[in-house]
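Novice: With the sequence up front, the predicted model follows.
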Amino acid sequence: MKRWQPFEWIVALRFLREGRMQTAFIVGGVAIGVAVIVFMSELLLGLQGNFIRRVLTGQSHIQLLPPKEAARLLPAAPGDLAAATVQAPLQRVRSIDQWPAVQDQLRAMPDIAIVTPTVSGSALLARGAASRSISVIGVDAGDYFRIVPLADQITRGEARLGPNDLLIGVDLASDLGVAVGDKLAITAPSGAQTTLNVAGLFDLGNRGANQRTTFAALHTAQSLMGLPGGATSLEVTVVDVWAAEAVAQRITAATGVEADSWIRSNAQFFSSINAQTTANTAIRFFVGLSVASGIAGVLVVSVVQRSREIGILRAMGVTRGRVLRVFLLQGCLLGLGGALAGSVLGALALLLWTRLERNPDGTPLWLLELHPALFISAVLLAALTGLAAAVAPALRAARLDPVVAIRG
């Protein structure tokens, strides 16, 4: 049995050791390039994740709404020469037709994680002589709080929604001078009235939302808005937040109910995310191109410097294939070594950045998570880049004529 001899490895490592200065410079260049790619990619992923958390903290991925009232054509009065006009109708609080059946249909879709009904509408909240216009959102706390983690934003009291409970914002509580346990009178536009207890105060991080938004139990809001058993919207979360628009289109096609995704309702935000991703991809491409150019340049110089040695090896019977593999292996080792060093350098830069860049209160700007898949892909990409960059120098070395190379 013929024993395997790592000839290509021995020669490739010897060439790299003999050109220590060149090897050190190119490994350092690759390391810096990979560190830039890792740092920027992780930073962009953290930034996008932070934006998404902020955008989706108070809303679902997809919202199903009842159809809007159709416009009415008002004919011209007799003897009036003016053309008929179209009057936009008043949009009333309406329920989604047959929403339990639609909910069951959505829950059967594999791309959908949670579906829950809500009832929302305007009302007047009063305490003594003070009153405020508010938006009442009736929810099923069990499912809705899995979509919007309201329990995490409770500052006082608890996230409890019994038949007589109400959750209000801290700014609304401050304006009315109320605390947990106080009673508030609520009057709907239809004239329906009820009195609810303040079970908890929340802070959504937005003063306008804290002053206007309130949460009640689903049945309580249905009675208040005059929609017994109804639902003004179905809140949906999907498995992949980036596929929300495609899922929303499939929902509309399957159910006939209008579905708005967070992507469409936050079009400017989504456009900025795409622009950041495109810019990051362009930067990675040019960094990779510079890394490949550096490796190719070093290997071309190595071929020229070692032409005589290559000629001697060829004269001793070393095949062109082995010579080719020697230089391909050098390119791969340069890319791999630089990538490993760059990954460590990028991770250290990220840890340093999280320690130095802080909010005014001392908390991190946003939480950064190191993704192993990103580091693995960066290492593999750098190794393949080094291999590709070594193709031209390796072919040149393999094609050297032994006699010409030895004569110099």
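Specialist: Right, received. Where do you want to start?

Novice: only C-alpha atoms for contact and neighbour calcs from this point on.
Specialist: Fine.

Novice: my read is residue 10 is in a helix, agree?
Specialist: Yes: Residue 10: assigned to a helix according to DSSP: H, G, I helix; E, B strand; the rest coil.

Novice: so how far is residue 166 from it?
Specialist: Separation of residue 10 from residue 166 (Cα to Cα, to the nearest Å): 76 Å.

Novice: Residue 184 now?
Specialist: Taking Cα to Cα, one finds residue 184 at 9 Å from residue 166.

Novice: One more: residue 291?
Specialist: According to Cα to Cα, residue 291 stands 60 Å off from residue 166.

Novice: same deal with residue 333?
Specialist: For residue 333, the distance to residue 166 - Cα to Cα - is 65 Å.

Novice: Neighbour count for the two, which is higher?
Specialist: residue 166 (28 against 22; other Cα atoms under 10 Å).

Novice: thought that one was touching residue 215?
Specialist: Yes: under the criterion of Cα atoms under 8 Å, residue 166 makes contact with residue 215 at 5.8 Å.

Novice: what do residue 184 and residue 166 both touch?
Specialist: 196, 197, 198 (Cα atoms under 8 Å, 6 or more residues apart in numbering).

Novice: okay if I get the residues you listed as JSON lines plus distance to residue 84?
Specialist: JSON lines is the format used below for those (distance: Cα to Cα, whole Å):
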{"residue": "196", "distance to residue 84": "48"}
{"residue": "197", "distance to residue 84": "51"}
{"residue": "198", "distance to residue 84": "51"}
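
Novice: Just among these, which is most surrounded?
Specialist: Most surrounded of the shared contacts of residue 184 and residue 166: other Cα under 10 Å gives residue 198, at 24 neighbours.

Novice: what comes up buried for the host helix or strand of that residue?
Specialist: Following DSSP states H and E, one finds residue 198 within strand 193-202. Judged by neighbour count (16 or more other Cα atoms under 10 Å), strand 193-202 contains these buried residues: 193, 196, 197, 198, 199, 200, 201, 202.

Novice: Put together CSV for the residues you listed, with distance to residue 315 on each row.
Specialist: Putting the buried residues of strand 193-202 into CSV (distance: Cα to Cα, whole Å) gives the following:
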residue, distance to residue 315
193, 101
196, 96
197, 95
198, 92
199, 90
200, 87
201, 86
202, 82
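
Novice: which one of those residues sits closest to residue 111?
Specialist: Proximity of the buried residues of strand 193-202 to residue 111 (Cα to Cα) peaks at residue 202, which lies at 30.9 Å.

Novice: Assumed residue 58 was part of a helix.
Specialist: No: Residue 58: not assigned to a helix; according to three-state DSSP it is coil.

Novice: alright, now check it against this:
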Amino acid sequence: MHVLRTLWIEWQLAIGFLREGRVQSLMIMVGVAVGVAVIVFIAALIQGLQDNIIERTLGTQAHIRLLAQDEVNVVLPSALGTVQLVQEDKRAQRLRSINNWQQISATLDQLPGLMAVSPVVSGPAFARRGEALESVALMGIDVGRYLNVIPLGDYIVNGHLRVGAGDALIGRLLADDLGVRVGSKLRLETGQQNNTVVNIAGIFELGVRELDSRYVYLDLKQAQSLLDLPGGVTVIDLTITDIFAANAIAAQVERLTSLNAESWIETNAQLMNALSAQSLSTNMIIVFVAISVAFGIASVLSVSVVQRTREIGILRATGATRQQVLRVFLIQGAVFSLLGSVFGIVASYVLVWGFNTYGPGLFYIPVSPILVVLAILLATMTGVLAAAVPARRAASLDPVVAIRYV
């Protein structure tokens, strides 16, 4: 009970000092509010930009791709007593199936951390319509599995998502180049005497020029027949729960399956460098803003200590301990930063709402509750730490000297 009474007295003294210097208190709280608003808005802006970039990048590709091991030349041992000099060229890689892909897929289905497993058969071909001839990439898919990797239905701009029974999907740029539309016929030639004519059931637009101008989606069995890989697949696509753990999971899957595992981080190294640079710049902004807020609080409280030297001396002379005086000024720092951070959070929500409502509309800025809590904690801790130096100075004042101070 005595402790609560003491804390209440210290609280009243701290609030009383704040009320006496209303202008100074208001200015420092505005400074804290601006700092918190900048931290939250910039962090949310960078996070929204990164989410948008990752969504656009990974929305059209798997997180991890499993491929068969490269074929290598077999060099026969030299005869006994002879020296063999070998000049070896890398062996040309032929289109071939992944061995035991059904068992591998079933095993990966049970692996923690994987969201989807989709076997795919892919290979080169030509698409012909009249005199028009285009090089394309055939993609044979199991629709049920593939949609868990890439939501192809979200990218259909004409027609329907339908493959199999002679139906196919092609990219919008490829359709423009060939002059075809939904319902048109298209001849696919693989150069292996396995040609066929398909009906264009739908046209998609993934937003990646290379894919929209080359991809042709077929049923898995139809593509296997065209590419002369009956019952085989060339790639197993995976999606994972934690996209930034792709390298670690790829290494784990590679050890488990003895296949080559390529993660999206490896194939998008420049993107990862850009994301790292953005995160670094955000952290630097937060650090400098926090330092600015800390200096502002410390300077105001230092002035407050000088202005209230006599009052502090009287408090010490009437029995107030050094710890009590110290806590009075620490409470002021906490109040400064806490109230300022609340106003700053409100201001940041206004800024985010303005950007999302009246901005360019390139991407949406989300505000994470975790970010809000961290910003408030950061501001409050900064305020308390910044108040520590002037608070120690106030607590160390000699009562007799302080009372005689003019």
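Specialist: Cool, got the structure. None of the values given here were measured: they were computed from a predicted structure.

Novice: what range in structure 2 matches stretch 168-181 of structure 1?
Specialist: On the basis of TM-score structural alignment, stretch 168-181 of structure 1 is assigned to residues 170-183 in structure 2.

Novice: So what touches that stretch?
Specialist: If you take Cα under 8 Å, 6+ apart as the criterion, stretch 170-183 of structure 2 is touched by 128-129, 132-134, 158-159, 199-206, 209, 211-217.

Novice: Generate a PyMOL selection restricted to the buried subset of these.
Specialist: Selection of buried members from these for PyMOL, criterion 16+ other Cα under 10 Å:
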select buried, resi 128+129+134+199+200+201+202+203+204+205+206+211+212+213+214+215+216+217
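
Novice: which residue in structure 1 lines up with residue 129 of structure 2?
Specialist: Aligned partner of residue 129 of structure 2 by TM-score structural alignment: residue 127.

Novice: residue ranges of the helices in the stretch 301-408 of structure 1, please?
Specialist: 307-315, 320-356, 372-389, 391-398, 402-407 (DSSP state H, counting those that start in this stretch).

Novice: Actually, the stretch 51-200 of structure 2.
Specialist: Taking DSSP H, counting those that start in this stretch as the criterion, the stretch 51-200 of structure 2 carries its helices at 101-109, 143-149, 172-178.

Novice: In structure 1, which residues correspond to stretch 397-404 of structure 2?
Specialist: Using TM-score structural alignment, stretch 397-404 of structure 2 pairs with 400-407 in structure 1.

Novice: same check, this time on stretch 104-116 of structure 2
Specialist: With TM-score structural alignment as the criterion, stretch 104-116 of structure 2 aligns to 102-114.

Novice: again, but for stretch 244-264 of structure 2
Specialist: Using TM-score structural alignment, stretch 244-264 of structure 2 corresponds to residues 242-262 of structure 1.

Novice: buried stuff in the matching stretch?
Specialist: Neighbour-count burial for stretch 242-262 of structure 1, counted by 16+ other Cα under 10 Å, picks out 244, 245, 247, 248, 249, 251, 257, 258, 259, 260, 261, 262.

Novice: do stretch 24-36 of structure 2 as well
Specialist: 24, 25, 27, 28, 29, 30, 31, 32, 33, 34, 35, 36.

Novice: ok, now which ones touch residue 133 of structure 2?
Specialist: For residue 133 of structure 2, the contact set (Cα under 8 Å, 6+ apart) comprises 126, 127, 178.

Novice: May I ask which of those residues has the most neighbours?
Specialist: Greatest neighbour count in the contacts of residue 133 of structure 2, by other Cα under 10 Å, goes to residue 127: 22 neighbours.

Novice: Tell me, how many residues neighbour residue 306 of structure 2?
Specialist: 15.

Novice: Look up how far residue 292 of structure 1 lies from the counterpart of it in structure 1.
Specialist: Alignment note (TM-score structural alignment): residue 306 of structure 2 maps to residue 304 of structure 1. Note on residue 304 of structure 1: its distance to residue 292 of structure 1, by Cα to Cα, is 18 Å.

Novice: Please apply the same query to residue 16 of structure 1.
Specialist: 17 Å.

Novice: which one of the two has more residues nearby?
Specialist: The neighbour count for residue 16 of structure 1 versus residue 292, taken as other Cα under 10 Å, is higher for residue 292 (22 against 18).

Novice: name the element the aligned partner of the more buried one in structure 2 belongs to?
Specialist: Superposed on structure 2 with TM-score structural alignment, residue 292 of structure 1 falls opposite residue 294. Assessed by DSSP H and E, residue 294 of structure 2 sits inside helix 269-307.

Novice: so what secondary structure elements neighbour that helix?
Specialist: helix 22-58, helix 322-358, helix 369-395 (3 or more Cα pairs under 8 Å, 6 or more residues apart in numbering; DSSP states H and E).

Novice: of all the ones you listed, which lies closest to residue 401 of structure 2?
Specialist: helix 369-395 (12.2 Å).

Novice: helices or strands next to that closest one in the packing?
Specialist: With contacts taken as 3+ Cα pairs under 8 Å, 6+ apart, helix 369-395 of structure 2 sits against helix 22-58, helix 269-307, helix 322-358.

Novice: could you dump these to TSV with distance to residue 225 of structure 2?
Specialist: Listed next are these as TSV, based on distance: least, Cα to Cα, whole Å:
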stretch	distance to residue 225 of structure 2
helix 22-58	29
helix 269-307	35
helix 322-358	49
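
Novice: Distance check, the corresponding residue of structure 2 for residue 21 of structure 1 against residue 331 of structure 2.
Specialist: Counting by TM-score structural alignment, residue 21 of structure 1 lines up with residue 23 in structure 2. Relative to residue 331 of structure 2, residue 23 of structure 2 is positioned 18 Å away (Cα to Cα).

Novice: what do you get for residue 283 of structure 2?
Specialist: 28 Å.

Novice: Compare the two (neighbour count), which wins?
Specialist: Taking neighbours as other Cα under 10 Å, residue 283 of structure 2 and residue 331 compare with residue 331 leading, 22 against 15.

Novice: residues contacting that one?
Specialist: 11, 14, 384.

Novice: how about 7 Å then?
Specialist: 11, 14 (Cα atoms under 7 Å, 6 or more residues apart in numbering).

Novice: counterpart of it in structure 1?
Specialist: The equivalent of residue 331 of structure 2 in structure 1 is residue 329 (alignment by TM-score structural alignment).

Novice: One more: residue 363 of structure 2?
Specialist: Residue 363 of structure 2 maps onto residue 366 in structure 1 when the alignment is built from TM-score structural alignment.

Novice: Just give the nearest non-adjacent residue to that match, would you?
Specialist: With Cα to Cα, 6 or more residues apart in numbering as the measure, residue 50 is the residue that lies nearest to residue 366 of structure 1, at 6.3 Å, once sequence neighbours are left out.

Novice: This completes my enquiry, with thanks.
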